[in-house]
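> Below are the sequence and a predicted model; questions follow.
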Amino acid sequence: MATVLITGASAGLGLEFAWQLATARYDLVLVARDAERLGRLASQLHAAAGVNVEVLAADLSVRADVERVAERLRATEKPVSLLVNNAGFALHQKFVGGDLAVEERALEVMVRAVLVLSHAAAEQMAARGRGAILNVASIAALFTTGTYAAHKAWVRTFTEGLAVALEGTGVTATVLCPGFVHTEFHERADIDMADYPEIAWLNADAVVATALADVRRGAVISTPSLRYRAVSGVMRLLPRAAVRSIGKYRKQTEPVEDVSTD
């Protein structure tokens, strides 16, 4: 039975990935900071789907923890066939006047960890001649909404380059770029989304199903829903001055972490 490693597995899209993959009979390695919450989820998944579930508690802003996850990805016993780099959190502050330590932590989790874990997975998978890497970015990658958007833009470009580097190895790389998704991401970050109409929102189950289908067919960019594919097309055509003038979140005061991307 194939094994999937999911970061940010205890909430949001990561949780949905865990349930859909368990239902599809994949063994799982679940990564997040909260060991107790991961343990409960592992028990639920095993009871419901009968799959083997490993728990790996790790804070991906801590380099030693990232290395522990990378070592699991390099393992040749029960090798990981699919890596889902999903962990992230909302940067709920202005860059100028904000806490630099928060900015650095975000960079570690949403950029450096993706780089290190993708490298570990790609080497192991390429040596075996099969596997897939799915990096979760966001439609925000096409906007200029601060460092969160910049991190997601890096993930998108990095994954496209990784897909090119992996051609001919039997390993694929896909970047998921959803829009607003019904998870606790914005609520836990205390971001006011009341002005956004219901049509702007996607359901987590549909986003994950689309992403996994795109991984299976080897797509490089996965943008769930026709409306967000249209938004993506428009954003790539707009002058950069126009892009800079739109797409701003309302900001409050304190950053609140989530272990899933939007």
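Done, it's in.

> Going by C-alpha atoms from here, please, whenever you check contacts or count neighbours.
Will do.

> Nearest residue to the middle of the protein?
residue 86 (2.3 Å; CA atoms, centre = their mean).

> right, and residue 205 touches residue 16 too?
Yes: using CA atoms under 8 Å, residue 205 is in contact with residue 16, at 6.4 Å.

> Look at the two and report which has more neighbours.
Relative neighbour count places residue 16 above the other of residue 205 and residue 16, with 20 against 16, counting by other CA atoms under 10 Å.

> Now name the helix or strand holding the more buried one.
helix 12-23 (DSSP states H and E).

> which of the residues in that helix are buried?
Buried residues in helix 12-23, defined by neighbour count with 16 or more other CA atoms under 10 Å: 12-19, 21-23.

> try this one next to it:
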Amino acid sequence: MAKTALITGASSGLGAEYARQLTERGGNLVLVARDRAALEALATQLRARGAEVEVLVADLLKPRQRRAVEERLRDASRPIDLLINNAGFGLPLDFATVDIKREIDHLALHVEVPMRLMHAVLPVMRERGGRILNVASIAAFIPRSTYGAVKSWVISFSRWANQYYDRVTVTAVCPGYTHTNFHERLGLPPGKEGVPDAMWLDAPLVVRESLRDLARGKSVSIPSLRYKVLAALTSVVPDSLLTRLGTRGR
């Protein structure tokens, strides 16, 4: 696996789990998030396990702070071998009632930010090789307001880039409902998401399977058999049924 990985949204959830598993594989890390205290606490844990950890505190929606991350990715003297675009957040499904500024931020964080970060790191990776893991969602296969729409972009671009750049692997990972704090940040208490227990995944499994698929050069990674089947079924199930299914989890 990569020698040095830069992970956005690294302070909790899947980002923190990627950091832990990459540390176990002997990798070094650049952790990016807004929460300095959470980043430093995680960095302390990982350093105790032998990793070299750099902390970059940045709100990726603020141009000056985002540019600092872009410059780190462009630094060929300290190359990034693996970029994990994980930062994100969710919104209520009713687009018409959501503040449009929140929707614009949502679009920027899920599309513009990973696009800028990939654009920054690709010149270095094209010279020496590298890997990019973009966290998408199973929601990309289901009509699900703007969240499904932005994640569809992530998958489409990853599929193209993975074929176009010979020395760079680009993989979109599409988790289903995963036990992290993502839904709690939407104001949903644990157990109140309206999702059957059988549909929930654990973060370690999602990370482990996605890193395996990245190493194998896959364009799209769908952790767990149940979600592979669900993704396949979306091509034949009517949109009316898929849209009802997509109302779960909010």
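On my side now, so go ahead. All of these numbers come straight from a predicted model, not from anything done at the bench.

> now what about the TM-score between them?
Once superposed, the chains reach a TM-score of 0.94 (TM-score structural alignment, normalised by the length of structure 2), with 247 aligned residues with a CA RMSD of 1.6 Å.

> What are the contacting residues of the helix holding residue 16 of structure 1?
Helix 12-23 of structure 1 has contacts (CA atoms under 8 Å, 6 or more residues apart in numbering) with 4, 6-9, 27-28, 30, 45, 49, 51, 86-87, 183-185, 204-205, 208-209, 259-262.

> Grab the longest helix from structure 2 for me.
Counting residues, the longest helix found in structure 2 (DSSP state H) is helix 145-164.

> The helix or strand just after that one maps to which residues in structure 1?
Next along the chain after helix 145-164 of structure 2, taking DSSP H and E as the criterion, comes strand 168-173. Residues 171-176 of structure 1 are matched to strand 168-173 of structure 2 when aligned by TM-score structural alignment.

> For that stretch, give me the average deviation versus structure 2.
Compared with structure 2 after fitting, stretch 171-176 of structure 1 has a mean deviation of 0.5 Å; criterion: mean CA distance after the TM-score superposition for structure 1.

> Figure out how far that stretch is from the centre of its chain.
12 Å (CA atoms, centre = their mean, to the nearest Å).

> For it, report the contacting residues that lie outside it.
122, 125-126, 129-138, 155-156, 159-160, 162-163, 166, 211, 214-215, 218-223.

> can we see that at 7 Å?
Stretch 171-176 of structure 1 is contacted from outside by 125-126, 129-138, 156, 159, 162-163, 166, 211, 215, 218-223, using CA atoms under 7 Å, 6 or more residues apart in numbering.

> In strands, which of these fall?
Here DSSP state E is the test, and these give 131-136, 221-222 as lying in strands.

> Rebuild those as JSON lines, extending it with neighbour count and distance to residue 41 of structure 1.
Formatted as JSON lines, these follow (neighbours: other CA atoms under 10 Å; distance: CA to CA, whole Å):
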{"residue": "131", "neighbour count": "24", "distance to residue 41 of structure 1": "25"}
{"residue": "132", "neighbour count": "26", "distance to residue 41 of structure 1": "24"}
{"residue": "133", "neighbour count": "27", "distance to residue 41 of structure 1": "23"}
{"residue": "134", "neighbour count": "25", "distance to residue 41 of structure 1": "21"}
{"residue": "135", "neighbour count": "27", "distance to residue 41 of structure 1": "22"}
{"residue": "136", "neighbour count": "28", "distance to residue 41 of structure 1": "21"}
{"residue": "221", "neighbour count": "21", "distance to residue 41 of structure 1": "29"}
{"residue": "222", "neighbour count": "24", "distance to residue 41 of structure 1": "27"}
